[in-house]
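Asker: my questions concern the predicted model and sequence given below.
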Amino acid sequence: MQRQESGVTQPRPPTVAEARARDKARKRAEEAQQAAAAAAEHKKRTRKRVLIGGVAIVGVAGLVGGGYLAYKALTKPDEVTAYCTVIDQNGQEIVTPDDQCETASNAVGSGAGGAHLLSNGIFIYNGSQYRYYYGGNNTVGKPPTGGTTVQPKGAQITTKSGSTVTRGGLGTSSKSGGGGS
């Protein structure tokens, strides 16, 4: 065995096997580094494509949803409130509680109490003339304003109490808050 002195002793040259092993290790390290870079690039491209696809799906879903809402808004029947009115002794029309028109229309339907229907949408019960007033924002005991006596075509018509107006505006159904028959 020989002694080596630091700074004086020269390292021996590598053997052929050691040189080959170092070269192989260097090549493997470079290949691993290139594979890692390629994998990172692939992952980056895939993530970008997924994000673009997600944005496209959200855009299409938003477009379909917006189209559906627009269609529903266009095809939805108008909602109109019907107010029961009576013509008083002075000939003035006054808004009355909904149950008075319901009672009068039921009497017209059954022929009770001398009730009968006039051709202009007015029905008479116990000597009083009743009809529905469509639309506006009316108060019981005051004259109707902001609406019409003509029943709107294709509208969902309900009274303030929630009954659905049927029979051409004369009478109500017993259904509350639903569609008419």
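Answerer: The structure has been received and is ready for your questions. Numbering: from 1, shown residues only.
Asker: going forward, measure contacts and count neighbours with C-alpha atoms only.
Answerer: Fine.
Asker: helix or strand for the residue nearest the centre of the chain, which one?
Answerer: Nearest to the geometric centre of the chain sits Leu69, at 6.3 Å (C-alpha atoms, centre = their mean). If you go by DSSP states H and E, Leu69 is part of helix 16-75.
Asker: after that helix, which helix or strand is next?
Answerer: Counting by DSSP H and E, the next helix or strand C-terminal to helix 16-75 is strand 79-87.
Asker: that next one packs against which elements?
Answerer: Applying 3 or more C-alpha pairs under 8 Å, 6 or more residues apart in numbering; DSSP states H and E, one finds that strand 79-87 makes contact with strand 93-95, helix 98-110, strand 128-134, strand 156-159.
Asker: residues in contact with Glu79?
Answerer: Neighbour list for Glu79: Ala155, Gln156, Ile157, Thr158 [criterion: C-alpha atoms under 8 Å, 6 or more residues apart in numbering].
Asker: over to Gln156?
Answerer: Pro77, Asp78, Glu79, Val80, Thr164, Gly179, Gly180.
Asker: just among those, which is most surrounded?
Answerer: The most crowded member of the contacts of Gln156 is Thr164, carrying 24 neighbours; neighbours defined as other C-alpha atoms under 10 Å.
Asker: the residue nearest to that one when sequence neighbours are not counted: neighbour count?
Answerer: Leaving aside its sequence neighbours, Thr164 sits nearest to Thr158 (C-alpha to C-alpha, 6 or more residues apart in numbering; 4.3 Å). Residues lying near Thr158 (other C-alpha under 10 Å) number 26.
Asker: next up, a second structure to put side by side with the first:
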Amino acid sequence: MRRKSSRSIVLGAAFTVTAAAILIAVVTYPDDPEVVADCVEATPQPDGSHLVVPDSYCGSSSTVVVVNGSSYQYVYGATSSGRYARGGTLVRPTGVTITTRSGTTVVRGGFGGRGGSGS
């Protein structure tokens, strides 16, 4: 009976661990990842946080909206205390479903977006 070399045992173990990691990633990664958006004042506070305002100030726009002389926009993936949002990004992520904390869907996941012609 031939003995397996320690090299083949290590390679077999590495393959098994890699296959298990891939399987876990595929099973646990959601098909349509979600990101939470907060409508905030565009001008940050001195500590870098943004004042959270009603979703109606931002609508479904991904750009800065001006209402009564103040600018508002969505911040994505921030942590929120309810009154202030900290962190996150002002760049709208793609390929994800974006919902506000109040549950309104801003953008559905997937590729592409609303189509239109330039005519």
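Answerer: That came through, no problem. Predicted model, so just to flag it, every value in this text is computed and none were measured.
Asker: with distance to Thr139 of structure 1 added, can I get the contacts of Glu79 of structure 1 in JSON lines?
Answerer: Output for the contacts of Glu79 of structure 1, formatted as JSON lines (distance: C-alpha to C-alpha, whole Å):
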{"residue": "Ala155", "distance to Thr139 of structure 1": "22"}
{"residue": "Gln156", "distance to Thr139 of structure 1": "21"}
{"residue": "Ile157", "distance to Thr139 of structure 1": "17"}
{"residue": "Thr158", "distance to Thr139 of structure 1": "16"}
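Asker: which two among those residues are spaced furthest apart?
Answerer: Using C-alpha to C-alpha, the contacts of Glu79 of structure 1 span at most 9.5 Å, a distance reached by Ala155 and Thr158.
Asker: which residues do these two both contact?
Answerer: Joint contacts of Ala155 of structure 1 and Thr158 (C-alpha under 8 Å, 6+ apart) are Glu79, Val80.
Asker: any idea how far Ser173 of structure 1 is from the closest residue to Thr172 of structure 1 other than its chain neighbours?
Answerer: Closest residue in space to Thr172 of structure 1, ignoring its immediate chain neighbours: Val165 at 4.4 Å, by C-alpha to C-alpha, 6+ apart. As for Val165 of structure 1, its distance to Ser173 of structure 1 is 6 Å (criterion: C-alpha to C-alpha, to the nearest Å).
Asker: report the set of residues contacting both of the two.
Answerer: Gly180.
Asker: out of the two, which sits in the more crowded spot?
Answerer: Using other C-alpha under 10 Å, the more surrounded residue of Val165 of structure 1 and Ser173 is Val165, with 25 against 18.
Asker: aligned counterpart of the residue nearest to Thr164 of structure 1 in structure 2, please.
Answerer: Alignment note: Thr158 of structure 1 maps to Thr99 in structure 2; criterion TM-score structural alignment.
Asker: please apply the same query to Thr139 of structure 1.
Answerer: By TM-score structural alignment, Thr139 of structure 1 lines up with Ser81.
Asker: and the contacts of Gln156 of structure 1 as CSV, adding distance to Gln92 of structure 1?
Answerer: Shown next, in CSV, are the contacts of Gln156 of structure 1 (distance: C-alpha to C-alpha, whole Å):
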residue, distance to Gln92 of structure 1
Pro77, 31
Asp78, 29
Glu79, 27
Val80, 23
Thr164, 26
Gly179, 32
Gly180, 30
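Asker: which of those residues lies closest to Thr145 of structure 1?
Answerer: Val80 (13.9 Å).
Asker: surely the closest one and Ile157 touch.
Answerer: Yes: counting by C-alpha atoms under 8 Å, Ile157 is a contact partner of Val80 of structure 1 at 4.8 Å.
Asker: picking up where we left off before, touching, the residue nearest to Thr164 of structure 1 and Thr81? I think so.
Answerer: Yes: using C-alpha under 8 Å, Thr158 of structure 1 is in contact with Thr81, at 5.1 Å.
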